[in-house]
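Enquirer: Got a predicted structure here, sequence first:
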Amino acid sequence: MPRDRSADDRRLDGWLTATARGSEEAFTLLYDSLSGSVRGLALRVVRDASQAEEVAQEVMLEVWRTAARFRPERASAKAWVFALAHHRAVDRVRSAQAASDRDRRVAEGSSERPFDMVAELVQDRDERRRLYRCLAALGRDLRVPLVLAYYEGLTYDEVAHALSKPPGTVKTRMRTGLHRLRECLEAGG
């Protein structure tokens, strides 16, 4: 059951739901209401105004394309959009860092093996499988809060509400779950 939301949250939820049905007017209202905050969030992560603007545009385009994935019973529209923005901004920072690292290695005449896209893809896929195995090995009380937070983008409070548990209990379970997940991954998953 969704928790009581402010009138502003309900309005944003309605606009996002209408956007999922193809309403350009609702998307315009949603865009006008959230794009500045999305840009601000992106700026705090990427620390470059032009990059933040690009991230904000990408996020709002993603909102238009994927609005049907929004589930108001899981999170508010604002939280959902901000989760998309945070993920996109972090991806942008990682991508820039990886490019910078590659450029540095090339400039230094590094003797490391050249970047191998297939090897990288296989390694990423293997790491993802290990993560899923370790996640599945956790008990439900530790696994579910992590999935809701990290895969669904819910805040501690939203996870606590969804599970009908106190926020302190959720935080403890998530901390314990992350610790056990780290141990499993370090042990080879």
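Expert: Thanks, I have the structure now. As the structure is a computational prediction, the values presented were derived from the model and not from experiment. Residues are numbered from 1 along each chain as shown.

Enquirer: From now on I want contacts and neighbour counts done on CA atoms only, so please keep to that.
Expert: Will do.

Enquirer: which SS class is R71?
Expert: coil (DSSP: H, G, I helix; E, B strand; the rest coil).

Enquirer: any idea how far D126 is from it?
Expert: Note on R71: its distance to D126, by C-alpha to C-alpha, to the nearest Å, is 30 Å.

Enquirer: in this structure, which residue is closest to the centre?
Expert: Geometric centre of the chain, nearest residue: H87, 4.0 Å, by C-alpha atoms, centre = their mean.

Enquirer: What is the longest helix seen in the chain packed up against?
Expert: Ordering each helix of the chain by length in residues (DSSP state H) puts helix 77-107 first. Here helix 77-107 touches helix 7-20, helix 24-46, helix 49-66, going by 3 or more C-alpha pairs under 8 Å, 6 or more residues apart in numbering; DSSP states H and E.

Enquirer: Count the residues that sit near A56.
Expert: 27 (other C-alpha atoms under 10 Å).

Enquirer: go on, V55?
Expert: 26.

Enquirer: and what of C184?
Expert: 18.

Enquirer: Then M117?
Expert: Neighbour tally, M117, other C-alpha under 10 Å: 9.

Enquirer: just E158 next, same as before
Expert: 23.

Enquirer: Quick check: which element contains it?
Expert: helix 156-163 (DSSP states H and E).

Enquirer: Specify the angle between that helix and helix 77-107 in degrees.
Expert: 130 degrees (axes from the mean of the first three to the mean of the last three C-alpha atoms, to 10 degrees).

Enquirer: on contacts alone, who are the packing partners of helix 156-163?
Expert: Helix 156-163 is packed against helix 140-150, helix 167-186, with contacts defined by 3+ C-alpha pairs under 8 Å, 6+ apart.

Enquirer: so which of these is the most packed in?
Expert: helix 140-150 (a mean of 18; mean count of other C-alpha atoms under 10 Å).

Enquirer: ok, and here's another one to check against it:
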Amino acid sequence: MSTVVHLSGPGRPGTDLKELLSRTALGDREAFGRLYDAVAGPVLGLVRRVLRDPAQSEEVAQEVMLEVWRTCARYRPERGEVLAWVLTIAHRRAVDRVRAAQAAADRDRRAAAASHTPAFDEVAEQVEGRLEREQVRRCLKGLTELQRESITLAYYRGYTYPQVAELLGTPLGTVKTRMRDALIRLRDCLGVGA
């Protein structure tokens, strides 16, 4: 069963995607514009599901549409619908981008592992780090619940003060005051110079 997507607008009769693609293959920019309008949404949706990064998804979707423009003469109607052909291109591009990112991350990891030289006294540093973490935990326990939650959300989870206020259902001014007081108490507890 063949699905034909019809586009219509003021003064335009319905046009199917195959016709738009064949006109695009002849260099018809208006046909490509209408084809773009018809398939760009599904292309971006598919790419975004694969990449999950909005900025990269938009970039790859644009690359896909450029590839459609350049290669539309290669489309063969007997092999499938236009939208399926375009989405196949989109899926391949998105997967290629994921693979390239993974390969780069793997190369970086290998380079970092190869260049890692252990510190002179790595065991002593690890013990010192554990002791410092324990001291911070002990000092955090000395804070009020609101102070502890605010510090945890802001410094350990990366939320901004307005986001912390919203998450805790507390006025922004109150959160800022509690955070300032908490930081002073932590500084004193940890013995950090003023």
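Expert: That came through, no problem. Owing to the predicted nature of the structure, the values given are computational and were not obtained by experimental measurement.

Enquirer: which helices and strands sit right next to the helix or strand just after the longest helix of the first structure?
Expert: Heading C-terminal from helix 77-107 of the first structure, the first helix or strand you meet, by DSSP H and E, is helix 117-137. Using 3+ C-alpha pairs under 8 Å, 6+ apart as the contact test, the elements touching helix 117-137 of the first structure are helix 167-186.

Enquirer: Which positions within stretch 36-53 of the first structure qualify as buried?
Expert: 38-43, 45-46, 51-53 (16 or more other C-alpha atoms under 10 Å).

Enquirer: Among those, which one lies nearest to S76 of the first structure?
Expert: V38 (14.6 Å; C-alpha to C-alpha).

Enquirer: Counterpart of the closest one over in the second structure?
Expert: Matched by TM-score structural alignment, V38 of the first structure corresponds to V43 in the second structure.

Enquirer: Surely its match and W85 touch.
Expert: No: counting by C-alpha atoms under 8 Å, V43 of the second structure does not reach W85; the two are 10.8 Å apart.

Enquirer: Compute the inter-axis angle for the helix holding E158 of the first structure and helix 167-186.
Expert: Using the same axes, to 10 degrees, helix 156-163 of the first structure lies at 100 degrees relative to helix 167-186.

Enquirer: tell me, helix 156-163 of the first structure lands on which residues of the second structure?
Expert: Aligned using TM-score structural alignment, helix 156-163 of the first structure spans no residues in the second structure.

Enquirer: just stretch 127-147 of the first structure next, same as before
Expert: So stretch 127-147 of the first structure sits over no part of the second structure, by TM-score structural alignment.

Enquirer: residues contacting A104 of the second structure?
Expert: By C-alpha atoms under 8 Å, 6 or more residues apart in numbering, no residues touch A104 of the second structure.

Enquirer: how does it look with 10 Å?
Expert: For A104 of the second structure, the contacting residues are 98, 110, by C-alpha atoms under 10 Å, 6 or more residues apart in numbering.

Enquirer: ok, back up a step: need the helices and strands packed on helix 156-163 of the first structure in TSV with distance to A26 of the first structure, can you?
Expert: Output for these, formatted as TSV (distance: least, C-alpha to C-alpha, whole Å):
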stretch	distance to A26 of the first structure
helix 140-150	27
helix 167-186	33
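
Enquirer: Can you check which of those gets nearest to E58 of the first structure?
Expert: helix 140-150 (20.7 Å).

Enquirer: helices and strands around that closest one, which ones?
Expert: helix 117-137, helix 156-163, helix 167-186 (3 or more C-alpha pairs under 10 Å, 6 or more residues apart in numbering; DSSP states H and E).

Enquirer: The same query, at a cut-off of 7 Å, please.
Expert: helix 156-163, helix 167-186 (3 or more C-alpha pairs under 7 Å, 6 or more residues apart in numbering; DSSP states H and E).

Enquirer: Out of these, the one nearest A119 of the first structure is which?
Expert: Here helix 167-186 is closest among those (C-alpha to C-alpha), at 19.7 Å.

Enquirer: which residues touch the closest one?
Expert: With C-alpha atoms under 7 Å, 6 or more residues apart in numbering as the test, helix 167-186 of the first structure has contacts from 130-131, 134-135, 142-143, 145-146, 156-157, 160.

Enquirer: From those, pick the one nearest S6 of the first structure.
Expert: D157 (15.2 Å).

Enquirer: okay if I get the contacts of helix 167-186 of the first structure as CSV plus distance to S100 of the first structure?
Expert: Below are the contacts of helix 167-186 of the first structure laid out as CSV (distance: C-alpha to C-alpha, whole Å):
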residue, distance to S100 of the first structure
R130, 28
L131, 27
C134, 32
L135, 32
L142, 37
R143, 35
P145, 35
L146, 32
Y156, 34
D157, 37
A160, 40
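
Enquirer: Those residues: which two are farthest apart?
Expert: R130 and D157 (28.5 Å).

Enquirer: ok, now how distant is D126 of the first structure from E120 of the first structure?
Expert: 10 Å.

Enquirer: May I see the buried residues of stretch 19-31 of the first structure?
Expert: 19-20, 26-27, 30-31.

Enquirer: Reformat the helices and strands packed on helix 77-107 of the first structure as JSON lines; add distance to V93 of the first structure.
Expert: Shown next, in JSON lines, are these (distance: least, C-alpha to C-alpha, whole Å):
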{"stretch": "helix 7-20", "distance to V93 of the first structure": "27"}
{"stretch": "helix 24-46", "distance to V93 of the first structure": "6"}
{"stretch": "helix 49-66", "distance to V93 of the first structure": "9"}
